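*Asks:* Structure for this input, please:
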Amino acid sequence: MSTDIQVEIIHKETITPSSPTLPHLKVVELSFLDQFIPDVYVPLILFYPNHTDGEVDTNHQSLIEEKSCILRASLSETLTHFYPLAGKFQYNDSICCDDRGAAFIEARVNCGISKILKNPDTEILKCLFPAAVESTQALTGHLLLVQVNFFDCGGMAIAINISHKVADAFTFSTFIKSWSAAALGPSSTTDHPVLPVEFGVAASHYPPQDFLNSPKPDMKFIRRKCTTKRFVFDASRLTALKSKAASASVPNPTRVEVVSALIWKCAMEASRSNLGSIRPSLWCQAVNMRRRSGQAFTENILGNFVWYFAAITVESEVDLQSLVTKFRKSIEDYKVNYPNGLPAEDAYQSIKESGNSWAKRGIDNYICSSWCWFPFYETNFGWGKPYWVSLPSLQSKNTVILMDAKGGNDIEASLTFLEEDMAIVENNQELLAYGSFNPSVI
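*Replies:* Okay, the predicted model is just below:
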């Protein structure tokens, strides 16, 4: 994408909750799972094109003011229910819900929105966000930051940074759904989500631990050597991929299983090609524990309520069927071992041991998070549903994020690998047979 795109900040303010947080909710204890998460931001951007990407309307400025007013008022209302997002961290064990607020930024972009949608560039997307992913709350002063980008054509992109220590993908999705419902107002026919009465429920299951109860050093990213690329797997080719990956052990693999297996296979081949040797490869897949705890009241827990299951391979030759089988066995083992949810003691011990085992030389580690089935494409603030929902480029090595593409049947994958590995992955013919490399959104 051309680097002549300019983003001009035209307004900044702090949005506070519409009602003060009640005294008994002023401190929210972090769970052990929250403590373990690094102090970084989860990013998401939603694009809303104008109906016509043509000349600027004469009342363009008034429309900007109207949209901004609705977004600010509805965000203030939503923060009343999501009050920890308007607070600050107290060390690494709790949030002081002092209603300091969230950052709200307005910006003008000197081009039409189609310029970005026709030629998506995850690196360029970063300039539309209010903060870098690797920033901390101490640096930005907020746990939630929003930047509303207004394009010359009348299109709009809403970029959101939310502290990962406060929110996983489920919590992020619930917040956005609640915010858009507030913007539509009570006359909307959209089902309003169940709003949380209070945060901190996860801490009753996984109490904070002293060995994590202190400020942590900033998370270090491998900036110079990492690159992020985007692949889209459409429904028809996903069907073909499922057929190829199916076996007697897993006759009907899921979309996430087959895409994960294909990406893992390509990443392993790239790593081994560059190293000139074979070494073990570990794939960690995030698991939403809300429906795997065996207890109904955990279904809508907010905060971080995610664990990981791991699949490992040491074979010199791997195929899709065997990798999918490893995924399925890992998740089935989780169900068998933890029918009533992951015990806190097991989680604590696993985290203590993982720091040593994952850091061992000679093991390739990959982390995958699936955001599929979260209704980001249903986010309507009053101007229709988003045309594209995406992420900026990341700096965390060997990270894969899967999302539904528009329509719900396709998958959009964001891959972050070392540059030398990505150079091989992005030209892998098996990957390109099933996934399109950075296709136009329009």
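
*Asks:* make it CA atoms for all contacts and neighbour counts henceforth
*Replies:* OK.

*Asks:* Tell me which stretches of the chain form helices.
*Replies:* 32-36, 60-81, 114-118, 122-125, 137-140, 169-184, 201-205, 235-245, 255-275, 320-337, 344-357, 419-425, 429-434 (DSSP state H).

*Asks:* which other helices and strands contact the last one?
*Replies:* Contacting helix 429-434 under the criterion 3 or more C-alpha pairs under 8 Å, 6 or more residues apart in numbering; DSSP states H and E are the following elements: helix 235-245, helix 255-275.

*Asks:* Mean neighbour count and distance to I113 for those - can I get that in JSON lines?
*Replies:* Formatted as JSON lines, these follow (neighbours: other C-alpha atoms under 10 Å; distance: least, C-alpha to C-alpha, whole Å):
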{"stretch": "helix 235-245", "mean neighbour count": "17", "distance to I113": "26"}
{"stretch": "helix 255-275", "mean neighbour count": "20", "distance to I113": "30"}
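
*Asks:* out of those helices, nearest to C226?
*Replies:* Comparison of the helices and strands packed on helix 429-434 against C226 by C-alpha to C-alpha identifies helix 255-275 as nearest, at 13.6 Å.

*Asks:* I'd like the structure of this one too, to check against the first:
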Amino acid sequence: MEMHFYPIPCNRSYLLRNSMIRRGLTRRHLHVISKSKTNIKPASPTPLKLKPYILPLHDLGLAGPYTPIIFFYSNLQPLASKAIRPDLLKNSLSNTLSKYYPLAGKLSSSGSRVEYNDQGIDFFEAQVACKLSEFLEKTPTKDEEDGYGHLCPPGTIWGKLLSSCNLMAVQLNHFSCGGIAIAVSLSHCIGDALTLLSFLSYWASLCLNPDKKEKLVHLSPTFVHELQQSAPPSCNDDLTASEFSNSGAYTKSVLMHSVNMRPLIDPTLPKTTVGNLIASNHVPTTTMNETRLSTLIARMKKGKMQLKGTNSLVGKENMALVEKYAKTNHNLYLISSICNFPLYDEMDFGWGRPVKAAFVDIPMSNFAIMMDTPSGDGINTIIGLEEQDMKNFLADKDLLAYASFLV
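*Replies:* Next comes the predicted model:
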């Protein structure tokens, strides 16, 4: 299996400089010729009889930034001509919002619930004056003038959601070669990455087969407004004990891996369940020996097994756990994975599967996001580190032995 790392130092100028030196690239300008905006509302009004969508406690623990993802399509199949693609996307999006009705609503001023006002979502359309191949030849960052930011809905690259803003936004980008990129940003306060990908799977399937809605029942969303019962057991309860065991020779650290709880919670939930149904498998370390790969893997497996059978996420808020470790002076290392999630074959809107899917950026340092490669035989990992840590990472001989860096 191939592994590719996309290093993203927190010092953005270092990323650009390092990229140009390694590959001899000159700076490109991703010139957006024009951009328009349309508001897409649900095809049918949200029924008044529905109960308010109250955000679960584990969702309230999140800051609520947008999660931005982009899908690139180059060899477009003739099923949908260039002229009608936007209409196909808009019509199917409108019908999808009727199913995912909370996403067309508004976050209340308190941030605790979604109001069903059917305000819809913003759909941007941009004309880009470069070929898709030119853009894909290197991985840009969010704040380069030729970066991913121009391909995303304005203000949605890990930007914090305001109560007056949409919970989701979309941008369709047309490249000069005929290729396109579809960028979608979902507020993290209402759903995790699987929620976003489930939404996109339904939207793509409906766009591909608009007359076969009845066959999409298996892709329909499930809403869980409240999860009853007490807090689940911690997957690693040795945090308190580790605060007396640090000798000072090793800086305390903790590896935190986000786990999809839908198949682990009791009773199990459909994969299309909407919400932030994740928990952290956290492994604190206080000595260098505890960071050995075999030791970490064994503890992570044990932690995930302890999460199985959990009947509630109340009391297991991820941000609370992050704050707890920060107060005890642990260095935090976070990992999120969407491997084995619907990412490529399910994203055919009528013109083939995407040639690439990418998260735009990562929200902090010491953070990694893993995803499958388009071919399915490897893993792409986006890594964010401080500048000096990144230099050491890029020079690691063990990593270089089986992985490649794409900077």
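
*Asks:* TM-score for the pair, please.
*Replies:* Put the two chains on top of each other and the TM-score (TM-score structural alignment, normalised by the length of structure 2) is 0.80; 356 aligned residues with a C-alpha RMSD of 2.8 Å.

*Asks:* Buried deepest among the helices of structure 1, which one?
*Replies:* The highest mean neighbour count among the helices of structure 1, using mean count of other C-alpha atoms under 10 Å, belongs to helix 32-36: a mean of 25.

*Asks:* Counting by contacts, list what it packs against.
*Replies:* Looks like helix 32-36 of structure 1 contacts no helix or strand (3+ C-alpha pairs under 8 Å, 6+ apart).

*Asks:* show me the contacts for F104 of structure 1.
*Replies:* K12, E13, T14, I15, R72, L145, V146, Q147, V148 (C-alpha atoms under 8 Å, 6 or more residues apart in numbering).

*Asks:* shouldn't L282 of structure 1 be in contact with G362?
*Replies:* No. Between L282 of structure 1 and G362 there is no contact under C-alpha atoms under 8 Å: 10.8 Å.

*Asks:* what's the closest of the helices of structure 1 to R292 of structure 1?
*Replies:* When the helices of structure 1 are compared for distance to R292 of structure 1 using C-alpha to C-alpha, the nearest one is helix 320-337, at 7.6 Å.

*Asks:* Any idea how far that closest one is from the middle of the chain?
*Replies:* Here the centre of helix 320-337 of structure 1 is set off from its chain's centre by 23 Å, with C-alpha atoms, centre = their mean, to the nearest Å.

*Asks:* quick one: that helix to helix 255-275, angle?
*Replies:* Inter-element angle recorded for helix 320-337 of structure 1 and helix 255-275: 120 degrees (by axes from the mean of the first three to the mean of the last three C-alpha atoms, to 10 degrees).

*Asks:* Could you export the helices of structure 1 to CSV, including columns for distance to L391 of structure 1?
*Replies:* Shown next, in CSV, are the helices of structure 1 (distance: least, C-alpha to C-alpha, whole Å):
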stretch, distance to L391 of structure 1
helix 32-36, 22
helix 60-81, 21
helix 114-118, 13
helix 122-125, 7
helix 137-140, 20
helix 169-184, 13
helix 201-205, 27
helix 235-245, 21
helix 255-275, 18
helix 320-337, 25
helix 344-357, 28
helix 419-425, 18
helix 429-434, 21
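
*Asks:* Determine which of the ones you listed approaches K406 of structure 1 most closely.
*Replies:* Taking C-alpha to C-alpha, helix 235-245 is the member of these nearest to K406 of structure 1, at 11.2 Å.

*Asks:* In contact with the counterpart of P84 of structure 1 in structure 2, which residues?
*Replies:* Taking TM-score structural alignment, the alignment pairs P84 of structure 1 with P102 from structure 2. Going by C-alpha under 8 Å, 6+ apart, P102 of structure 2 touches Y53, V114, E115, Y116.

*Asks:* what sits against the first one?
*Replies:* Read it as Y53 of structure 2. Neighbours of Y53 of structure 2 in contact, by C-alpha under 8 Å, 6+ apart: P102, R113, V114, E115, H225.

*Asks:* Could you measure from the second one over to E317 of structure 2?
*Replies:* R113 of structure 2 sits 17 Å away from E317 of structure 2, taking C-alpha to C-alpha, to the nearest Å as the criterion.

*Asks:* With the fourth one instead?
*Replies:* Computed with C-alpha to C-alpha, the distance linking E115 of structure 2 and E317 of structure 2 is 23 Å.

*Asks:* Could you do the first one as well?
*Replies:* Here the criterion is C-alpha to C-alpha. By it, P102 of structure 2 lies 22 Å from E317 of structure 2.

*Asks:* With the last one instead?
*Replies:* Summarising the geometry, the distance separating H225 of structure 2 from E317 of structure 2, computed by C-alpha to C-alpha, is 16 Å.
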